[in-house]
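Engineer: what shape does this take:
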Amino acid sequence: AMWRAIDAGYAYFDGGSRPRWRKARGHWHRMAARAGSTPQLVSALEGAIAELRDDHVMLVSPGKSTGRRIPYDLDIWPRWREGTVSIEAVRTFGDADVAGLHAGQVVTRVQNVPVESAVREMLGAGRSTIPDIEWALRRVLAGPRIGLQRIDIREARRESVVEVERTAPAPSTSPPILARRMGDERDIGYIRVRIGAANGDLAPHFAGALGHMTGTRALILDLRESAGPGSREATRSILSRFATQPTPWQVRQAPGNPRATDTVEPDGATYTAPLVVLVDRWTAGEGEALATGLVAVAKARVVGTAMAGLRGELHEITLPVSGIVVRYPGERTFVAASGAPREAFQPSLPVDLSAPSGGPGDPILYRALKLLERR
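Structural biologist: As a prediction, the model looks like this:
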């Protein structure tokens, strides 16, 4: 059932992924048929979807997962640059951050294995693109769910070893919405939205927080903390609070079909002052949809790094007997404001975390506040 659904409906097959997917079918089908338990079945299904090398293809199992959800449980964002693995970003307060890793460092070994060898083992034989390599790197650096992860790094010609104590991702006690006023005159609103938070419905919380921003001359919307995939209802509800008229916010295209445009209607009191959206590599899934939607709906300026780059609009199928849910991109998505693929979106004001301005602290928020300074 999973193979048929993905083979017919996955929106991002190309000249490399479709042959690889079809070639591997027999092997993973046999592994799934031999599975004697749910964990064994999940392992076989995960092996199959790994052939797609797409972070937005995922399983939701009735049992506990043994791995880390990427990008949601990842705390090191690696990049492959001319044969070198560099750290582009480290998630604030994550295990890697606590251990002392930071943007700009070069990774040479993980768990005593040269990082190139670890990637090659994960990808297998055959040609690999840079996106393939970086997909594998994210899994290599995600580390075990629990335990010690040894990472060899190089920085300014000095080499050292960092031991990252991996702890099981714990449910956050942070509220889904955090709102306050900022600036010398407290006239800049700030709302942090935890997309995918499990502790409450975002839409009414956001409406309440936005109501307290009446009279502010600008608003900063912080979308850098995605706890999970999020909900489309919350995305549309938040967008509606910035729409002054029916406005296109996203374009979708299923395989073999024409493009379809999604429109949002105004709902409630509309916030019309300038809007700045903060994003980083952990702005993922619905967070990316919301950020790019706000560019179209509210002419928002986006500050930060590239986002997670999760591709497409999710479709899902529930497998019979096991009840495992398989989610995969069934439609390509495009930014309504430009028509460009959503996964390729870049901030209008990029921030290089390996050489930030403004000193220690939060360089992305610093850049946003500088942008909103009175001239």
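Engineer: drop to CA atoms for contacts and neighbour counts, all remaining ones
Structural biologist: Will do.
Engineer: give me the three-state assignment for residue 122.
Structural biologist: Put simply, residue 122 is helix when judged by DSSP: H, G, I helix; E, B strand; the rest coil.
Engineer: for the residue lying closest to it once chain neighbours are set aside, give me its contacts.
Structural biologist: Closest residue to residue 122 apart from its sequence neighbours, by C-alpha to C-alpha, 6 or more residues apart in numbering: residue 136 at 6.4 Å. For residue 136, the contacting residues are 53, 119, 122-123, by C-alpha atoms under 8 Å, 6 or more residues apart in numbering.
Engineer: neighbours of the residue lying closest to residue 308 once chain neighbours are set aside, how many?
Structural biologist: Distance criterion C-alpha to C-alpha, 6+ apart; nearest residue to residue 308, sequence neighbours excluded, is residue 281 at 4.6 Å. When neighbours are defined as other C-alpha atoms under 10 Å, residue 281 has 25 of them.
Engineer: show me the contacts for residue 281.
Structural biologist: Applying C-alpha under 8 Å, 6+ apart, the residues contacting residue 281 are 77, 89, 224, 305-308.
Engineer: mark which of those residues are part of strands, please.
Structural biologist: Assigned to strands by DSSP state E, the following of those qualify: 77, 89.
Engineer: mind putting the contacts of residue 281 into a markdown table with distance to residue 351?
Structural biologist: Compiled in a markdown table, these are given as follows (distance: C-alpha to C-alpha, whole Å):
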| residue | distance to residue 351 |
| --- | --- |
| 77 | 15 |
| 89 | 11 |
| 224 | 13 |
| 305 | 6 |
| 306 | 9 |
| 307 | 12 |
| 308 | 15 |
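Engineer: between the contacts of residue 281, which is nearest residue 332?
Structural biologist: residue 308 (15.6 Å; C-alpha to C-alpha).
Engineer: so the closest one makes contact with residue 286?
Structural biologist: No: applying C-alpha atoms under 8 Å as the test, residue 308 and residue 286 come out as separate, 10.8 Å apart.
Engineer: one more, please, to line up against the first structure:
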Amino acid sequence: MSRHLLLFIVALIALPGLRAQTLSQKDFYEDFETLWQTAKEQYAYWPEKKTDWDCVHEHYRKALDTVHTKRQFTTFLEAVLRELYDNHIGLNTNTSSSYRLVPTGADLALRLQGDRVWITEVRPRSGAAAAGIRAGMELTAIDGKAPAEALKALLPLCLRAPDSAARLFALQQLAAGTHDRPRRFTLRSTAGTTDYFPDTFVNIDTLRYEGLLESRMLPGGIGYIGIHNSLGDEDLIPAFDSALNGLAGARGLIIDLRETPSGGTSTVARALMGRLLRREGYYQRHELPADSGRYGVRRSWVEIVTPRGRPYDGPVAVLAGAWTGSMGEGIVVGLHGLGRAKVFGHPMAGLNGAIYPFRLPHSGIGYNLSAERLYHVNGTRRELFRALQEVRDGAAGTDAALEAAIRWLRAKAR
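Structural biologist: Next up, the predicted model:
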């Protein structure tokens, strides 16, 4: 090896950006203080939470004494944020033992009734669907533990009072599972009680899509466009335009947003909605609590959708469900508020508001907080929107929401 090459390698090793990051205990404490204070000031959903944030500070600051590595700190911060029991907030990094994000990494939608848990939806193409899990089954155990017992490990430690929303959040996390451990569900149906192992069929972490969307003409001249979790990709705009132009003669149009769990951008959402309008209209109300100042002067505004390209004027049905998340929910409430669509399916993910990104100064770990409250133009909080025609899922292989939308569109086209 030449002397020049040796010196070059030594210089590379010495570069700060290439060395392994070393964090001191002081760094961990300061990063925790930053996150705690930022959430206190910026989080928009304190009125809905029963979290004692001062208790969180006291409890977790003491627990920091056991944190010595960035991996441990990541796990620590995940526990801190679970105190807010909000599926729309989280870190931009994880570990193999982290719980999957809900709804993006989930394949079951659940309803909690006392200590009993019911499956309300099963994600198509998922391991749960392939394993034979169906809506209407009762979940009696997760990895051998009754749900009421299992969820205790993920319940917030600093609640001022019990909250069923915190219990449902913990249950959703447990059902989604961690990246490194296969799940075992015990489910009861009319056929009896059976164990199911969804991860032996499909690992949800590897779920991929064929293209940004799919489109086709259904029998009876009904157009169909299904979005493939691509609302954050601006290439969806020309793809949607092409699909809609190809369906210009449809007697009615179905927009399927049931596979949009990861949200997206307002730019893409407004572009899609703009193709269905002839005039500008309000689609969503915003509120930024952190910008209310010393005297609580409320800051809020309404966002407008502008027509774009050749509009589609026919009747529109939108399909929604538990994997319609964030910006997908925004499109649903937007088209409903604009009077441009009827909604079919199941309650949506119910993610809180718009998330803002932040970053910790020492570890560099990024995190998102629900900092902006969002509303239907009629004042309904977006996460509470229920103005849809709910459907009862039929036999395996059928799509009750799609069938209901087709019937409605055919009736409108007569």
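Engineer: what's the match for the residue nearest to residue 122 of structure 1 in structure 2?
Structural biologist: Using TM-score structural alignment, the partner of residue 136 of structure 1 in structure 2 is residue 170.
Engineer: what do you get for residue 302 of structure 1?
Structural biologist: Aligned partner of residue 302 of structure 1 by TM-score structural alignment: residue 343.
Engineer: do the same with residue 254 of structure 1
Structural biologist: Aligned partner of residue 254 of structure 1 by TM-score structural alignment: residue 288.
Engineer: skipping adjacent residues, who's closest to its match in space?
Structural biologist: residue 372 is the one closest to residue 288 of structure 2 (C-alpha to C-alpha, 6+ apart), at 4.9 Å.
Engineer: distance of that neighbour from residue 286 of structure 2?
Structural biologist: 7 Å (C-alpha to C-alpha, to the nearest Å).
Engineer: now residue 139 of structure 2
Structural biologist: Per C-alpha to C-alpha, residue 139 of structure 2 is found 37 Å from residue 286 of structure 2.
Engineer: give me the buried positions along stretch 372-387 of structure 2.
Structural biologist: Judged by neighbour count using 16 or more other C-alpha atoms under 10 Å, the buried positions of stretch 372-387 of structure 2 are 372-377, 381-383, 385.
Engineer: rewinding a little: am I right that the match of residue 136 of structure 1 sits in a helix?
Structural biologist: Yes: under three-state DSSP, residue 170 of structure 2 falls within a helix.
Engineer: ok, it to residue 152 of structure 2 distance?
Structural biologist: 8 Å.
Engineer: try residue 82 of structure 2
Structural biologist: Taken as C-alpha to C-alpha, the span from residue 82 of structure 2 to residue 152 of structure 2 is 12 Å.
Engineer: again, but for residue 14 of structure 2
Structural biologist: 46 Å.
Engineer: please, where are all the helices along the stretch 1-150 of structure 1?
Structural biologist: 2-9, 17-23, 25-34, 38-50, 95-99, 115-123, 130-142 (DSSP state H, counting those that start in this stretch).
Engineer: just the stretch 201-350 of structure 1 next, same as before
Structural biologist: With DSSP H, counting those that start in this stretch as the criterion, the stretch 201-350 of structure 1 has helices spanning 202-211, 232-240, 286-298.
Engineer: in structure 2, what residues pair with the second one?
Structural biologist: With TM-score structural alignment applied, helix 232-240 of structure 1 matches the range 266-274 in structure 2.
Engineer: ok, average deviation of the matching stretch from structure 1?
Structural biologist: Comparison of stretch 266-274 of structure 2 with structure 1 after fitting gives an average deviation of 1.4 Å (mean C-alpha distance after the TM-score superposition for structure 1).
Engineer: buried residues of that stretch, list them for me.
Structural biologist: So for stretch 266-274 of structure 2, counting by 16+ other C-alpha under 10 Å, buried means 266, 268-274.
Engineer: also stretch 171-181 of structure 1?
Structural biologist: Neighbour count says stretch 171-181 of structure 1 has 176-177, 179, 181 buried, by 16+ other C-alpha under 10 Å.
Engineer: cool, stretch 153-173 of structure 2 as well?
Structural biologist: For stretch 153-173 of structure 2, a neighbour-count test (16+ other C-alpha under 10 Å) marks 154-159, 166-173 as buried.
Engineer: wait, which of these is closest to residue 252 of structure 2?
Structural biologist: residue 172 (35.9 Å).
Engineer: about what we covered before: what two of the contacts of residue 136 of structure 1 are the furthest from one another?
Structural biologist: 53 and 119 (12.4 Å).
Engineer: more crowded one of the two?
Structural biologist: Between residue 53 of structure 1 and residue 119, counted using other C-alpha under 10 Å, the more crowded position is residue 119 (20 against 17).
Engineer: which position in structure 2 pairs with the more buried one?
Structural biologist: By TM-score structural alignment, residue 119 of structure 1 lines up with residue 151.
Engineer: now swap in residue 217 of structure 1 and tell me
Structural biologist: Per TM-score structural alignment, residue 217 of structure 1 is aligned with residue 251.
Engineer: which residues touch the longest strand seen in structure 2?
Structural biologist: Counting by DSSP E, the longest strand found in structure 2 is strand 366-375. For strand 366-375 of structure 2, the surrounding residues in contact (C-alpha under 8 Å, 6+ apart) are 39, 42-45, 88-93, 284-290, 352-360, 381-382.
Engineer: can you pull the buried residues of stretch 183-194 of structure 2?
Structural biologist: Under 16+ other C-alpha under 10 Å, the buried positions of stretch 183-194 of structure 2 are 183-188.
Engineer: residues contacting the most centrally placed residue in structure 1?
Structural biologist: The centroid of structure 1 falls nearest to residue 284 when counting by C-alpha atoms, centre = their mean (2.6 Å). Residues near residue 284 of structure 1 by C-alpha under 8 Å, 6+ apart: 71-72, 226, 229, 307-310.
Engineer: and if you look at residue 271 of structure 1?
Structural biologist: Going by C-alpha under 8 Å, 6+ apart, the list of residues near residue 271 of structure 1 reads 210, 241-242.
Engineer: how much space between it and residue 56 of structure 1?
Structural biologist: 32 Å.
Engineer: ok, residue 280 of structure 1 next?
Structural biologist: Relative to residue 56 of structure 1, residue 280 of structure 1 is positioned 17 Å away (C-alpha to C-alpha).
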